[in-house]
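Engineer: show me the folded form of this:
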Amino acid sequence: MDIKEKLDELNKKISAEIDHSTNIDLVENIRVHLLGKKGELTKILKGLKDLTPSEKPVVGQLANQIRTQLEAEIADKKNSLEELKLNAKLATEKIDVTLPGRSFQIGTKHVLQQIQDQIEDHFLSQGFQVMYGHEIETDEYNFERMNLPKDHPARDMQDTFYLTPNTLLRTQTSAMQARAMDQHDFASGPLKMISPGKVYRRDNDDATHSHQFHQIEGLVVGRKITLADLKGTLQALTNELFGRGHAMRFRQSYFPFTEPSLEVDISWNIVDDQTAAEDIEWIEVLGAGMVHPNVLKMAKIDSEKYSGFAF
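Structural biologist: This is a model prediction of the structure:
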């Protein structure tokens, strides 16, 4: 068998193998066995040296045609197998758009925000307004207007983050009392407001202390406001927050901006006529009192005509 016949036979054989290949690895093996340094086509072409000068160009041209043809068939087969592989993968991974979508877990409000919202809603229903105030406050409004002059010993109770000699991170939402009284037109009626917000003090963080925490201030100023009004307001608030059946008590205390000043406790357990006094466990929940006359005077409010309570 001469070289031409060997080339024709090789062409038919390789074409058939390519056609019947079922995966890309088989096709790649065919390419290596055909065109590699020790491949079948390489072995046949080594016989060119034995041809006559007139036969070499003819056989060489035929060999190149067969090489080009088989390389094209190999490339086409690889592309075809790649496409089949991709289609098979898509068939198994396709998305059924008729299926229900994945549900996402719905977030909830932080418990502090939930309590703040509950208190705001309660007081809005009582005719109060909500005033948020400034977290960066002046020394005047945070201390002096709250009856805490610069030499007042009670300032030592609140270690403060000062930004400048006269500005600070507020230590109490009470600072909003003075601003609210400055803004309010008492000819339109009494001032009734709450002021929720963050406050800051130089406390070491632990289980019961934080350098930043939350307060909700309350203030009512008008004519003939009494301690009974304060008690009724706080009883309604504790009923809203803790439910009815919890006892409430006042204890005498001291705050520079109220006189008299009170601490308010509620019972952690339900109290009825059958509950013995020694069985009641108390929890302190807030401080309150009647607005100090000095605080009213600094707001240019006549303390002989107007009174108020704060908590």
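Engineer: only C-alpha atoms from now on, for both contacts and neighbour counts.
Structural biologist: Will do.
Engineer: who touches the nearest residue to residue 3 once chain neighbours are set aside in this structure?
Structural biologist: Computed as CA to CA, 6 or more residues apart in numbering, the closest residue to residue 3 that is not its neighbour in sequence is residue 44, at 6.8 Å. For residue 44, the contacting residues are 3, 6-7, by CA atoms under 8 Å, 6 or more residues apart in numbering.
Engineer: also residue 225?
Structural biologist: Residue 225 sits next to 306-309 when contact means CA under 8 Å, 6+ apart.
Engineer: and which of the residues you listed is nearest residue 248?
Structural biologist: When these are compared for distance to residue 248 (CA to CA), residue 309 comes out closest, at 17.5 Å.
Engineer: for the closest one, pull up the helix or strand it's in.
Structural biologist: Counting by DSSP states H and E, the element that carries residue 309 is strand 306-310.
Engineer: what packs against that strand?
Structural biologist: strand 212-223, helix 227-242, strand 282-291 (3 or more CA pairs under 8 Å, 6 or more residues apart in numbering; DSSP states H and E).
Engineer: just send those back as a markdown table, with distance to residue 144 and mean neighbour count too.
Structural biologist: Rendered in a markdown table, the data for the helices and strands packed on strand 306-310 read as follows (distance: least, CA to CA, whole Å; neighbours: other CA atoms under 10 Å):
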| stretch | distance to residue 144 | mean neighbour count |
| --- | --- | --- |
| strand 212-223 | 17 | 19 |
| helix 227-242 | 24 | 15 |
| strand 282-291 | 14 | 20 |
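Engineer: to compare against the first, here's another:
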Amino acid sequence: MNELDSLVESAQQLFAQSATPAELENAKAQFLGKAGRITELMKGMAQLSVEEKKSRGAAINVAKQAIEAALTARRQALADAELQVQLKAEALDVSLPGRQRGMGGLHPVSLTQERIESIFGSMGFDVAEGPEIEADWFNFTALNTPEDHPARSMHDTFYVEGGSATAPNLLRTHTSPVQVRHAVQHVKQHRALIDAGQSMPEIRVIVPGRTYRVDSDATHSPMFHQCEGLWIGENVSFKDLKVVFTDFCRTFFESDDLVLRFRPSFFPFTEPSAEIDIQFQTGPLAGRWLEVAGSGQVHPNVVRNMGLDPEKYIGFAFGMGMDRLTMLRYGVNDLRLFFDGDIRFLSQFQ
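Structural biologist: Below is the predicted model of the structure:
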């Protein structure tokens, strides 16, 4: 073995013993650095003849290439080893079940609202929306509840900034104000027909949405959901109210043997007025009368505030709590569960 072969073998052995990239670079310097052994051999060729330089230079280059090849191989080996350590440290146990993101769904009250809108939509009712921050006139006065009316005490609510001392703004206590707003717009749209003494298209609308009152217990919440209904025309009677609401309840609860009763009551915006109770004939609530809505013939003063002549136009209105309907449909006995945000409870309805 000549000198150059021995040099290559020494480099290969030293590279193989290098356990880290830093050690390997130090070993490289001994052979290929500025003061390395290959560099020294190249410098020693200065005293050789031209022919000797050719043969000696070629041999040294072969040795240099062999050392560089050994260095590259060791660098790759160290990099591969480091990668394997990293992969092992970050390894995933593919035998574990995957973690899936749960699918969301509609809130049970939203499901009830969709169901109500679908049922009344099949009867020809439109859906109307209005502001939750309402003017005192629409919320009370237009609905035949003037400032000194005792019924206002039943609607204690949250007043907000804006408006004036005589006409304050408040969080609406029911969705009935939207009935008036919708009717007023409807009358404006068909004013020419009305002034000409012709028949105006009927007003047939439901108004679902959030409402607010100072009240909180197992069956009441400061924020709750209502759905009001209104049907105004020239020949709309209490009989129509009974037919419409009976059909709605039996469809909503999927029970053809559901019994309804209309119990006399008082509301400022209807006259005559009635509470609507239902009775299931089967199931855990069988035999019990359950109040689900208030209703009545629209009061003449309210019809006037809509811009219509109560001598010509007549109709009925009703209002029901969507939260209560949801409780009855799903057998929930505490309203607060709907708004606690417990995903374990809410996921049952998906």
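Engineer: quick revisit: residues in the second structure aligned with the strand holding residue 309 of the first structure?
Structural biologist: Per the alignment by TM-score structural alignment, strand 306-310 of the first structure matches residues 313-317 in the second structure.
Engineer: and what of stretch 222-229 of the first structure?
Structural biologist: On the basis of TM-score structural alignment, stretch 222-229 of the first structure is assigned to residues 233-240 in the second structure.
Engineer: all strands for the second structure, in order.
Structural biologist: Per DSSP state E, the second structure has strands spanning 126-127, 133-135, 159-163, 168-171, 203-212, 223-233, 259-267, 270-279, 289-298, 314-321. These are given in chain order.
Engineer: average distance between the shortest one and the first structure?
Structural biologist: Read it as strand 126-127 of the second structure. Taking mean CA distance after the TM-score superposition for the first structure, the mean distance separating strand 126-127 of the second structure from the aligned residues in the first structure is 1.1 Å.
Engineer: and that strand, what does it pack against?
Structural biologist: In terms of contacts (3+ CA pairs under 8 Å, 6+ apart), strand 126-127 of the second structure is packed against helix 108-122, strand 203-212.
Engineer: in CSV: these, plus distance to residue 283 of the second structure and mean neighbour count.
Structural biologist: Compiled in CSV, these are given as follows (distance: least, CA to CA, whole Å; neighbours: other CA under 10 Å):
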stretch, distance to residue 283 of the second structure, mean neighbour count
helix 108-122, 20, 17
strand 203-212, 28, 23
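Engineer: out of the ones you listed, nearest to residue 326 of the second structure?
Structural biologist: Sorting those by CA to CA, the top spot, which is the nearest, belongs to helix 108-122 at 6.1 Å.
Engineer: how many neighbours does the counterpart of residue 208 of the first structure in the second structure have?
Structural biologist: Across the two structures, residue 208 of the first structure finds its equivalent in residue 219 of the second structure, going by TM-score structural alignment. Applying other CA atoms under 10 Å, we find 13 other residues in the vicinity of residue 219 of the second structure.
Engineer: gap between residue 219 of the second structure and residue 155 of the second structure?
Structural biologist: Here residue 219 of the second structure is placed at a distance of 16 Å from residue 155 of the second structure (CA to CA, to the nearest Å).
Engineer: then residue 116 of the second structure?
Structural biologist: Applying CA to CA to residue 116 of the second structure and residue 155 of the second structure gives a distance of 25 Å.
Engineer: picking up where we left off before, nearest to residue 290 of the second structure, of the helices and strands packed on strand 126-127 of the second structure?
Structural biologist: Distances from residue 290 of the second structure to each of those were compared using CA to CA; the minimum, 17.7 Å, belongs to helix 108-122.
Engineer: ok, residues contacting the strand holding residue 309 of the first structure?
Structural biologist: So strand 306-310 of the first structure is contacted by 217-227, 230, 258, 288-291, 293, 296 (CA under 8 Å, 6+ apart).
Engineer: now stretch 262-272 of the second structure
Structural biologist: By CA under 8 Å, 6+ apart, the residues outside stretch 262-272 of the second structure that reach it are 143-145, 151, 273-277, 295-299, 301-302, 316-317.
Engineer: excluding chain neighbours, what is closest to the counterpart of residue 287 of the first structure in the second structure?
Structural biologist: Residue 287 of the first structure maps onto residue 294 in the second structure when the alignment is built from TM-score structural alignment. Closest residue in space to residue 294 of the second structure, ignoring its immediate chain neighbours: residue 275 at 4.4 Å, by CA to CA, 6+ apart.
Engineer: that neighbour: how many residues sit nearby?
Structural biologist: That count, for residue 275 of the second structure with other CA under 10 Å as the rule, works out to 19.
Engineer: next, the contact list for the equivalent of it over in the first structure, please.
Structural biologist: The pairwise alignment with the first structure assigns residue 275 of the second structure to residue 263, based on TM-score structural alignment. When the contact criterion is CA under 8 Å, 6+ apart, the partners of residue 263 of the first structure are 250-253, 284-288.
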